[in-house]
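**Student:** Pasted the sequence and its predicted model underneath.
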Amino acid sequence: MFRYALAAGAAAVFSLSGYAGAQETLTIATVNNGDMIRMQGLTQDFTEKHPDIALNWVTLEENVLRQRVTTDIATKGGQFDVMTIGTYEVPIWAKNQWLLPLENLGADYDVDDILPPIREALSADGKLFAAPFYAESAMTLYRKDLFEAAGLTMPEAPDWAFIAEAAQKISESNSDVFGICLRGKPGWGENMAFLGSMARSYGANYFDASWQPQFESEGWKNAVNLYVEIMTKYGPPGAASNGFNENLSLFNQGRCAMWMDATVAASFVTNPTESQVADKVGFAPFPCGIENCPNKGANWLWAWSLAIPAGSQKAEAAESFISWATSRAYAELVAEKEGWANVPPGTRTSLYENPQYTEAAPFAAATLAAINNADPSIQPDKPYVGLQFAAIPEFQGLGTAVGQQMAAAVSGSMPVDQALAAAQQTAVREMTRGGYLK
């Protein structure tokens, strides 16, 4: 198992301080993804510079993290001083005045260096409300050696028809390799992040311009039918339980020929200390389902970011920590300890202008292109901000409920048409209850 990932659903709570008389302890809620776990191993650098601040970590599987921080901030529980949240929460929580703006990150922090799509996604009314620790879009990761052995060439802009054919060909010729690995674990940020993007690659959104749910549209039907077909025929057993970390582990063990997921995965699958196939990985855009699909490959846009809840009594110390963890100096610290290829990606223009990084990270250009091609803004046929999610309060519960129906389709306990009909019914009910539909 990938050594940075904790067991699903588990929480790790521990304190770091090199100073016996620490005046303040920051409780930090974070996700059990590799970059975040690595940060915890490097925080001695922070505590040495801030001996009056101790750090108490609460590390959670991402579905659990989302539930815990949402409940805490909505109820003003005050359990956390720093929260790891994403581009979904920031505009909603900032509007509700649940977050403090980050206005004292330091003279050398350089907010303008944050990539424009990411800075905009984490801002409201011209103020930054969360600082990106790492940011991502979506891409295709694949095994170049398996493609060569099968006589396949990954197109510069793959479509899902090619992906399905390649998955079949490689699966049938390699008994120990799955043709494709995709997210199946239910959750609005797990399987629905993937499926929302796949449906968009077929020209479908979550809602039309009048907020009518679209789960029974042609685009969603085409996407989910193909998703279930390739997952059940060419994917790993128990795929309905696999999220990002589980698929990462499978890929690093050499068990997956292709994996469509977050661009942040690229640094892990090419790290020879973590991946058995580090020198065999190629990168391509997220596939299209139709010609000229949206955003040059139906990319998503996400940033795991650090924010301060409005009720925190330790805002100054919290902002000092956030400044340290999301700074250029932190990137240099990771480079010194782990190598440039392992620096948290997707956040700063200066990183992609640094030849040390671009030479060490063969995925840098693909990551930057995917982020820059992701446009989450409101469109004539899309009344919400977001790509793989809709930035409305109702989406968190709705997306998770629909994700459970999609997982049921993958596991074989529900036909696709029935799962989509149930998703549509659930969505109509929730959107009516929320006042979007009359």
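**Tutor:** Yes, it's here. Numbers count the residues shown, from 1 in each chain.

**Student:** Going by C-alpha atoms from here, please, whenever you check contacts or count neighbours.
**Tutor:** Will do.

**Student:** Now do the helix or strand where residue 39 lies: distance to the chain's middle.
**Tutor:** Assigning secondary structure by DSSP states H and E places residue 39 in helix 34-41. Mean C-alpha position of helix 34-41 versus that of the full chain (Cα atoms, centre = their mean, to the nearest Å) differs by 16 Å.

**Student:** Could I get the full set of helices for the stretch 101-250 of the chain?
**Tutor:** 116-121, 144-149, 160-173, 191-201, 218-234, 244-252 (DSSP state H, counting those that start in this stretch).

**Student:** residues of the longest one that come out buried?
**Tutor:** I take that to be helix 218-234. 219-228, 230-234 (16 or more other Cα atoms under 10 Å).

**Student:** The nearest residue to residue 371 once chain neighbours are set aside - how many residues pack around it?
**Tutor:** The spatially closest residue to residue 371, leaving aside those adjacent along the chain, is residue 137, at 5.2 Å (Cα to Cα, 6 or more residues apart in numbering). By the criterion of other Cα atoms under 10 Å, residue 137 has 27 neighbours.

**Student:** now the end-to-end length of stretch 54-68.
**Tutor:** Stretch 54-68 has its terminal residues 22 Å apart, counting by Cα to Cα, to the nearest Å.

**Student:** Figure out how far that stretch is from the centre of its chain.
**Tutor:** Offset of stretch 54-68 from its chain centre (Cα atoms, centre = their mean): 15 Å.

**Student:** A further structure is provided below for comparison with the first:
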Amino acid sequence: MRLTPILMGAASALAFTVSANAAAITIATVNNGDMIRMQGLTSEFNAAHPDIEVNWVTLEENILRERVTTDIATGGGQYDILTIGNYEVPIWGKQGWLLPLEFSADYDVDDMLPAIRGGLTVDDKLYGAPFYGESAFLMYRTDLLEKAGLTMPDDPTWEFVGDAARKMTDRSAGINGICLRGKAGWGENMALVASMANSFGASWFDETWTPQFDQPEWKETLQFYADLMKDAGPQGASSNGFNENLTLFQQGKCGMWIDATSAGSFVSDPKQSTVADKVAFAIYPHKDGVDNHGNWLWSWNLAIPTSSKNADAAKTFIEWATDKAYTEMVAGKEGWVNVPPGTRTSLYENQNYLDAAPFAAKAKEAMDAADITKPSVKPVPYTGGQFVAIPEFQSIGTTVGQLVAAVIAGQSSVDDALAQAQSTTEREMRRAGYGR
């Protein structure tokens, strides 16, 4: 039976005990569906490697980031494998916090999608192995769009999305025209809002590292987002992240959902989604007149901290979980539609996958179109897409995410939130020595 994403509380530890002399590894991971499936397949790993005991700590995304960041920065050694993003991998690799990864020839590192591999490489050394990769796109209900008398354009704008969402909303039937991330966090609501801002022509900083929240593009972005969530979003949206919106969409309570391409399998599988036969996909929207879709490029990766006491066993598990044989195993057990996407070129050349996954072409198109070296139409001194690839961003992004969530919760105005974001970010950047 396929495991779907569930909130597993603050932490869930599960040990698969194999022998008294086993090398024990502890894996910290996020409570997303693909990782929960990986945890459920641990017995398959143990069958091949009975000398390695695997312990799992499964955490909600924000908590995971807090725990692993604290542990690695202090050299705590609590975890042998970390599930981290392509934001952390190059920064932590440069800081000497992660071990470089080398695999056997059968692993075929060259099969990794170039953009994904490049984001995990520092000085020609790979510091994380991608478990799945993603960009972002628009998922929508074809029946509700047709009922609203609309047709999805090949190149949708935010103006079209706003109009369609309001027309698709039917509160009496429990249908929200659109579901978007509202939960505070640099990798939660700010993944969506920062990407939206890029597609509106905004940027986090100018070329002198001066924050740009006082510029009209940010005002237009946040006002559009807040108005849209009020008019067509679900109640309690400030508490909704990826998993919460996924559940709403699967239950038929969202007309549209703009989020990770990795969600494609979860909304297309009739075993999990009540609207699987009514879902279609489109490229991430852009603002009319702005030539930038802003769709992000992200990967969840398995990495080994230098503090691990069982690095060899950890590498053995990572190689098992991220090679082509794992993909084939998942396909055999749960169908090709459910394999981890977005990491290997060969997957998008596999006709079995393309036939089973109606979202595959749009997901690959989005990943190919994402350019993290030019996240904004404006000249900027950073890379990163939905994040800014500097160590200070984690703190800044978290703070701004809290301010944005307060707007959605009705606790702050757009102007006040942006003013606080500007002053807070200016202070943090001065403290870090930028722009001097």
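**Tutor:** Thanks, I have it. It should be emphasised that the depicted structure is a prediction, and the values quoted were computed from it without experimental measurement.

**Student:** Please work out which residues of the second structure line up with stretch 317-337 of the first structure.
**Tutor:** Under TM-score structural alignment, the counterpart of stretch 317-337 of the first structure in the second structure spans residues 313-333.

**Student:** Can you tell me what sits against that stretch?
**Tutor:** Outside of stretch 313-333 of the second structure, the residues within contact range by Cα atoms under 8 Å, 6 or more residues apart in numbering are 23-25, 38, 45, 52, 80-81, 101, 103, 107-108, 129-131, 302-304, 336-340.

**Student:** Buried only: go through these for me.
**Tutor:** Taking 16+ other Cα under 10 Å as the criterion, what is buried in these is 23-25, 38, 45, 52, 80-81, 101, 107, 129-131, 302-304, 336-340.

**Student:** which residues of the second structure does stretch 182-199 of the first structure align to?
**Tutor:** Using TM-score structural alignment, stretch 182-199 of the first structure pairs with 180-197 in the second structure.

**Student:** Which residues does that stretch contact?
**Tutor:** With Cα under 8 Å, 6+ apart as the test, stretch 180-197 of the second structure has contacts from 61-62, 203, 217-218, 221-222, 225, 229, 233, 237-242, 245, 257-259, 286, 294-296, 385-387, 394, 397-402, 404-405, 408.

**Student:** and it, how far apart are its ends?
**Tutor:** Its start and end residues considered, stretch 180-197 of the second structure measures 14 Å (Cα to Cα).

**Student:** From the chain's centroid, how far away is it?
**Tutor:** Remark: stretch 180-197 of the second structure is offset 10 Å from the chain centroid, using Cα atoms, centre = their mean.

**Student:** Looks to me like residue 365 of the second structure is in a helix.
**Tutor:** Yes: looking at residue 365 of the second structure with DSSP: H, G, I helix; E, B strand; the rest coil, it is inside a helix.

**Student:** What is the neighbour count of it?
**Tutor:** Count around residue 365 of the second structure with other Cα under 10 Å applied: 14.

**Student:** corresponding residue for it in the first structure?
**Tutor:** Checking TM-score structural alignment: residue 365 of the second structure goes with residue 369.

**Student:** From residue 123 of the first structure, how far out is that match?
**Tutor:** 22 Å.

**Student:** again with residue 267 of the first structure
**Tutor:** 27 Å.

**Student:** Show me the helices in the stretch 301-438 of the first structure, by range?
**Tutor:** Using DSSP H, counting those that start in this stretch, helices in the stretch 301-438 of the first structure cover 315-325, 328-338, 349-352, 355-360, 364-372, 395-411, 416-433.

**Student:** Can you tell me the residue that sits opposite residue 121 of the second structure in the first structure?
**Tutor:** By TM-score structural alignment, residue 121 of the second structure lines up with residue 123.

**Student:** contacting residues for the closest residue to its match other than its chain neighbours?
**Tutor:** Nearest residue to residue 123 of the first structure, sequence neighbours excluded (Cα to Cα, 6+ apart): residue 129, at 5.6 Å. Contact analysis of residue 129 of the first structure by Cα under 8 Å, 6+ apart lists 90, 94, 99, 100, 101, 102, 122, 123, 307.

**Student:** Okay then, goodbye and thanks.
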